[in-house]
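> what shape does this take:
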Amino acid sequence: MLAWGLHFAAVYSLQGLGCARGWGDAATRLAMGVATALALAAVGWIGLHAWRRLRAHAARADGAFAARLVAILSLLAAVAIGFTALPMFLLLPCE
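From the prediction side, this is the model:
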């Protein structure tokens, strides 16, 4: 969820910065797209490690709960990043 929060702050900061400095719509979208790709990569990496830990500790109850929780939260964070990035693809940044 921290990756989603950082993505949320970065995308909307880049949108304001790009419009204020006159970067243009293409450059602003590119910067926001890079931030989105980095956030999805971070969430995917965290989720993959949680999934591997879940499979490794599936028989033990102590490590399985935390790994399952992290995997589910990673999926939720990926969906939240998608919803945060959706206006970036549907609207012009500086309107």
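
> okay, CA-based contacts and neighbour counts for the rest of this
OK.

> all helices for this protein, in order.
Using DSSP state H, the helices assigned to the chain run over residues 2-21, 25-56, 61-90.

> any chance of those in JSON lines, plus mean neighbour count?
Shown next, in JSON lines, are the helices of the chain (neighbours: other Cα atoms under 10 Å):
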{"stretch": "helix 2-21", "mean neighbour count": "16"}
{"stretch": "helix 25-56", "mean neighbour count": "17"}
{"stretch": "helix 61-90", "mean neighbour count": "16"}
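
> one more sequence to fold, the one below, so I can look at both together:
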Amino acid sequence: MNKMVFVEGIPGSGKSTYARFLANQFERNDYTCSLFLETTYNHPIIQTETFDDYRIFMERYMERWNKFLLAEYESDIIVMESALFQSPIVNLSILH
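Got it, this is the predicted structure:
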């Protein structure tokens, strides 16, 4: 069973730097680690497509989470940056 670490915060607060630091520390301590930054190409959670309706956004967002949670990862720990709060809030605020 994988462990997940979420790094969240306001833009410019050092989330990416801290997420990289955590991933490096885990690997130094002999854990395998997958790191997903908000800028990761083909991110498993963060959506790059745009939507005109928040309901469609939320539907797709939940589909991505379900697919991600059912996927098999060989890493002991997954470090995820900005996927839980920041990205959805930014996208939903654009739709208002």
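
> TM-score of the superposed pair?
For these two chains in superposition, a TM-score of 0.41 is obtained (TM-score structural alignment, normalised by the length of the first structure); 56 aligned residues with a Cα RMSD of 2.9 Å.

> contacts only, for Ile46 of the first structure.
Residues counted as contacts of Ile46 of the first structure (Cα atoms under 8 Å, 6 or more residues apart in numbering) are 70-71, 74.

> what is the nearest of those to Ala3 of the first structure?
The shortest distance between Ala3 of the first structure and any of the contacts of Ile46 of the first structure, using Cα to Cα, involves Ser74 and amounts to 9.2 Å.

> distance of that closest one from Ala20 of the first structure?
Here Ser74 of the first structure is placed at a distance of 33 Å from Ala20 of the first structure (Cα to Cα, to the nearest Å).

> same question, Phe8 of the first structure
Phe8 of the first structure is 18 Å from Ala20 of the first structure, by Cα to Cα.

> also Leu86 of the first structure?
When distances are taken as Cα to Cα, Leu86 of the first structure and Ala20 of the first structure turn out to be 21 Å apart.

> repeat for Leu40 of the first structure
26 Å.

> how many other residues sit next to Leu70 of the second structure?
Under the neighbour criterion other Cα atoms under 10 Å, Leu70 of the second structure is assigned a count of 9.

> can you check Met4 of the second structure too?
Neighbours of Met4 of the second structure using other Cα under 10 Å come to 13.

> swap in the one 3 residues further on?
Summarising burial for Val7 of the second structure: neighbours were counted as other Cα under 10 Å, giving 21.

> number of residues surrounding the closest residue in space to it that isn't next to it in sequence?
Ranked by Cα to Cα, 6 or more residues apart in numbering and with sequence neighbours excluded, the top spatial neighbour of Val7 of the second structure is Glu81, at 4.7 Å. For Glu81 of the second structure, the number of neighbouring residues by other Cα under 10 Å comes to 27.
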